[in-house]
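Chemist: sequence and predicted model, in that order:
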Amino acid sequence: MGLIPLVVARIALANIRARRRLDGVPTLLVEKGKILEDNLKKEKYHVNDLLEELRLKGVFNIADLNFAILETSGQISVQLKPEKQPVTVPDMNLSATRQGLCANLIIDGRILYQHLKLVNRDETWLREELKKQNIEDMGQVLLASMDGNGNLYIDVKDDQLEEFNVLK
């Protein structure tokens, strides 16, 4: 029994026809922004499953897609239409600067003093920055972090945002 997977793997490596039969082939699910229903049915894939996987890939509008392919691994690969692809630094003929990681300064209301020291700041500076955002109590802060350019991000606990959920 232990030899069967080894023999099958050897056959798949040696013969492309056998590989396609054993491993399968990728399936085109979206072509030029149009869902290929027959291929969805063939793969027993529901439209909701497709939409979820696309959202996980950062695609929220199916019209932005050139192609979506269901790979043999079960993952979906996407190619955006050229006009929807993000602009890269080389596209703009710019040189990239190193960004580094963000330093978390407050997590769940607790100051991370070691991280403050790493970014050459102190608690006084941090409290002043919080005051500028009308935050008096450190316990209100869920997360405060600083990026490599010195920009401070602050997210407070219990944000009262109006919910607009089209996924229900």
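Modeler: Thanks, I have it.

Chemist: going by C-alpha atoms from here, please, whenever you check contacts or count neighbours.
Modeler: Noted.

Chemist: who's in contact with the host helix or strand of Gln79?
Modeler: Following DSSP states H and E, one finds Gln79 within strand 76-80. If you take CA atoms under 8 Å, 6 or more residues apart in numbering as the criterion, strand 76-80 is touched by 53-54, 57, 64-71.

Chemist: the residue nearest to Gly100 when sequence neighbours are not counted and Glu128, how far apart?
Modeler: Leaving aside its chain neighbours, Gly100 sits nearest to Gly148 (5.7 Å; criterion: CA to CA, 6 or more residues apart in numbering). According to CA to CA, to the nearest Å, Gly148 and Glu128 sit 20 Å apart.

Chemist: try Arg10
Modeler: Counting by CA to CA - Arg10 and Glu128 are separated by 66 Å.

Chemist: try Arg20
Modeler: Distance check for Arg20 against Glu128: by CA to CA, it reads 63 Å.

Chemist: thinking again about what came up before, tell me how far the strand holding Gln79 is from the chain's mean position?
Modeler: 13 Å (CA atoms, centre = their mean, to the nearest Å).

Chemist: next, the one to line up against it:
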Amino acid sequence: MNEGLVVVVRAIISFFTLLILTKFLGKEQISQLTFFDYILGITIGSIASEATVDLSSRAWPHFIGLVSWAGLAFLMQFITLKWRYAAKVIEGEPTIVIMNGKIMENVLRKMKFRISDILTLLRNQGIFDLNEVDYAILEPNGSLSVLKKAEYLPLTPKDMNIPVKPTGISTELVYDGVLIEENLRQMNKDKKWLLSQLKKYGINDISEAFLVTLNDAGSLYVDKYKDNIKKVKDIGDYKGPH
């Protein structure tokens, strides 16, 4: 019983220590997560967990180690902010992996990246055809920045001098087959209106809809549980064990 109480007390102390340290280090740990930040976060979390459950040793050495690691992380942040060269060494720098539409194979090999990894990152950007890409830059945090070729850049209303109205944020009216009445009222709509709209999509009951959203411009998105897609495409680059 005493050991359990000690674990609870240590857990509370570790929890609030981590909370304070993460606030102290700032939001960069999440918003710009590099490989170094990832390893650092795992290490600090491991020290905190040991401080909680390792009853064979005193707690204070663990907490000193925890604060020390956080202090070193803050020091590295300060150094990288003040010294650009140190930031390039510690955090890395952007690397061009596609230039003028051509894949830089040597660069990929040097960075230990597969072309399938680049294709995945491109699909995350909504690009499914390499012919659309002019430049692609791999950022230090692992994300991919893409510049499309001029002929594939989207034509904006500003280019055509067309005035547009803001669409606003989409609001969920139905989520997982359940009607969210409060959101429906906020959009100045009622259940009767919603049912009439759903019938246009072949839905007779709200429980048949997986997700329904509506934005301020009146654009309705409807997704059914049964989408009647007869054949699902396989975009895998090789046949796996499954």
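Modeler: Structure received. Just so it is clear, the model here is predicted, and its values are computed rather than measured.

Chemist: got a TM-score for the two of them?
Modeler: With the length set by TM-score structural alignment, normalised by the length of structure 1, the two chains reach a TM-score of 0.84; 168 aligned residues with a CA RMSD of 2.4 Å.

Chemist: if we can go back for a sec, how close does whatever helix or strand comes next after the strand holding Gln79 of structure 1 sit to structure 2?
Modeler: Next along the chain after strand 76-80 of structure 1, taking DSSP H and E as the criterion, comes strand 103-107. By mean CA distance after the TM-score superposition for structure 1, the fitted strand 103-107 of structure 1 averages 2.1 Å away from its aligned residues in structure 2.

Chemist: quick one, helices of structure 2?
Modeler: Listed in chain order, the helices of structure 2 (DSSP state H) span residues 2-25, 28-31, 35-53, 59-82, 84-91, 105-110, 115-124, 181-186, 191-199.

Chemist: what's the matching range in structure 1 for the third one?
Modeler: What that stands for is helix 35-53 of structure 2. Under TM-score structural alignment, there is no match for helix 35-53 of structure 2 anywhere in structure 1.

Chemist: TSV for the helices of structure 2, including distance to Asp159 of structure 2?
Modeler: As requested, those are exported to TSV (distance: least, CA to CA, whole Å):
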stretch	distance to Asp159 of structure 2
helix 2-25	43
helix 28-31	32
helix 35-53	40
helix 59-82	38
helix 84-91	38
helix 105-110	36
helix 115-124	26
helix 181-186	34
helix 191-199	34
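
Chemist: can you lay out these as CSV showing mean neighbour count and distance to Lys233 of structure 2?
Modeler: Output for the helices of structure 2, formatted as CSV (neighbours: other CA atoms under 10 Å; distance: least, CA to CA, whole Å):
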stretch, mean neighbour count, distance to Lys233 of structure 2
helix 2-25, 14, 43
helix 28-31, 12, 33
helix 35-53, 17, 33
helix 59-82, 15, 45
helix 84-91, 14, 38
helix 105-110, 12, 28
helix 115-124, 15, 15
helix 181-186, 14, 35
helix 191-199, 14, 28
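
Chemist: and of these, who's closest to Glu172 of structure 2?
Modeler: helix 181-186 (6.8 Å; CA to CA).

Chemist: mean shift of that closest one relative to structure 1?
Modeler: Helix 181-186 of structure 2 sits 1.8 Å off on average (mean CA distance after the TM-score superposition for structure 1).

Chemist: where does that helix end up in structure 1?
Modeler: Aligning helix 181-186 of structure 2 against structure 1 (TM-score structural alignment) gives residues 113-118.
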